[in-house]
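Student: Got a sequence here, can you build the structure:
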Amino acid sequence: MPTPVDVTTPSDREIVVRRSFAAPRTLIWDCHTRPELMKRWLLGPPGWSMPVCEVDLRVGGAYRFRWRNDEGHEFGSQGEHVEIVAPERLVTTEKMEGFDGASTNTLVLTEEDGRTVLTMTMVFPTKEIRDGALQSGMADGMAISYDRIQEIADEKVG
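Tutor: Alright, predicted model coming up:
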């Protein structure tokens, strides 16, 4: 079983996800901004790969992801970097294939005593779109993916 993530809905358009890592903030930042690391963890359930992971890490720079599973099914996501304050804050837009509208996602990383707390706040255009994201299994996929980040941290720090 993956380590659960703390998921809350502070408003009818928001999802907030929190997870703590036994790792320095700079490493968790790298996992969210360096394609070679992102391809190792940003996968969701077993059987998925990330053949496309393009990141132009600058304000106004775009990113594009494409996933594929063992049966050949694919989907993608794309967006733009709105704010970058390394290694503590990253704000992006995100448009997922199959979902209406784009979300604005704010990643905040805080570190204390060698542990990093990740807080991801996603703001959706409507309650219905937010609810669709919640019903997609997003929290389970994030829990699995974040366990992979901890594995990367264990390799590099441990």
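Student: from here on, contacts and neighbour counts on C-alpha atoms
Tutor: Noted.
Student: For this protein, which segments count as helices?
Tutor: In the chain, the segments counted as helices under DSSP state H are 25-33, 35-41, 127-135, 138-157.
Student: these two touch, right, Ser145 and Leu43?
Tutor: Yes. Contact criterion CA atoms under 8 Å: Ser145 and Leu43 qualify, at 6.2 Å.
Student: another one to check against the first:
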Amino acid sequence: MTATPLLSFDLDRTYPAPRENVWAAFTRADLLQRWVCPDPEWRVAACEVDAREGGGYRVRFGPRPAGDAYRETATFAVFEPVERLVLDVLTEGEDMAERSRCTVLLLPVEGGTRLDLTVEGLSDAETAEHMRVGWTWCLEGIAEHVGADAGESR
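Tutor: Down below sits the predicted model:
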């Protein structure tokens, strides 16, 4: 019996903002909750971030009004400020429980920052496609929230 290979995908997006602002989108709860659930029919019910290696984030999100159909818990396995994050993610809810590893690289480019995302370890092609669509929405959502105030400490 052969095991089904775990699936992965890569996405990238360039933002007209400094790396510090894009980094803050992943490491500040007030910013993460703005883009982590870009579907207007859904809401984020709770969002916490512990911004350090070994820390991570916890988010509850889902359909309105409650917004608690799904939970995502991520641990920052690698935390290299404004350069690289590696997250071990568990997404679970009504109809799923999926583990993945997400690597986020932030590269300086002319006029801004390129984010390279790799998501690995997905269990099947359908899940990989759902996650790819979700992350595509999220990367678009980040674009709306990496303005000048994103890099400021709060």
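Student: Now the TM-score, please.
Tutor: The TM-score (TM-score structural alignment, normalised by the length of the second structure) is 0.80; 143 aligned residues with a CA RMSD of 2.3 Å.
Student: neighbouring contacts of the longest strand seen in the first structure?
Tutor: With secondary structure taken from DSSP state E, the first structure has its longest strand at strand 74-85. Outside strand 74-85 of the first structure, the residues within contact range by CA atoms under 8 Å, 6 or more residues apart in numbering are 57-68, 89-97.
Student: Could you rerun that using 7 Å?
Tutor: Here strand 74-85 of the first structure makes contact (CA atoms under 7 Å, 6 or more residues apart in numbering) with 57-68, 90-97.
Student: what's the closest non-adjacent residue to Glu72 of the second structure?
Tutor: Leaving out its chain neighbours, the residue that sits closest to Glu72 of the second structure by CA to CA, 6 or more residues apart in numbering is Thr91, at 4.4 Å.
Student: That neighbour matches what in the first structure?
Tutor: Correspondence of Thr91 of the second structure to the first structure, assessed by TM-score structural alignment: Met96.
Student: Could you report the neighbour count for its match?
Tutor: Residues contacting Met96 of the first structure under the criterion other CA atoms under 10 Å number 16.
Student: Please report how far it lies from Cys31 of the first structure.
Tutor: Separation of Met96 of the first structure from Cys31 of the first structure (CA to CA, to the nearest Å): 20 Å.
Student: now swap in Arg130 of the first structure and tell me
Tutor: From Arg130 of the first structure to Cys31 of the first structure the distance is 25 Å (CA to CA).
Student: wait, isn't Val86 of the second structure in contact with Leu106?
Tutor: No. Applying CA atoms under 7 Å as the test, Val86 of the second structure and Leu106 come out as separate, 11.7 Å apart.
Student: Give me the nearest residue to the alignment partner in the first structure of Pro108 of the second structure, chain neighbours excluded.
Tutor: By TM-score structural alignment, Pro108 of the second structure lines up with Glu111 in the first structure. Closest residue in space to Glu111 of the first structure, ignoring its immediate chain neighbours: Arg25 at 5.7 Å, by CA to CA, 6+ apart.
Student: Show me what that neighbour aligns to in the second structure.
Tutor: Matched across to the second structure, Arg25 of the first structure falls on Arg19, judged by TM-score structural alignment.
Student: what about that match, how many residues close to it?
Tutor: Counted with other CA under 10 Å, the neighbours of Arg19 of the second structure add up to 24.
Student: Help me confirm that it comes into contact with Val104.
Tutor: No. The criterion here is CA under 7 Å, and Arg19 of the second structure misses it with Val104 at 11.7 Å.
Student: what sits against the residue nearest to Glu98 of the second structure when sequence neighbours are not counted?
Tutor: Among residues not flanking Glu98 of the second structure along the chain, Thr91 sits closest, at 5.2 Å (CA to CA, 6+ apart). For Thr91 of the second structure, the contacting residues are Arg71, Glu72, Thr73, Ala97, Glu98, Arg99, by CA under 7 Å, 6+ apart.
Student: swap the cut-off to 10 Å and go again
Tutor: Counting by CA atoms under 10 Å, 6 or more residues apart in numbering, Thr91 of the second structure touches Arg58, Val59, Arg60, Tyr70, Arg71, Glu72, Thr73, Ala74, Ala97, Glu98, Arg99, Ser100.
Student: what does the second one align to in the first structure?
Tutor: Taking TM-score structural alignment for the superposition, Val59 of the second structure sits opposite Phe65 in the first structure.
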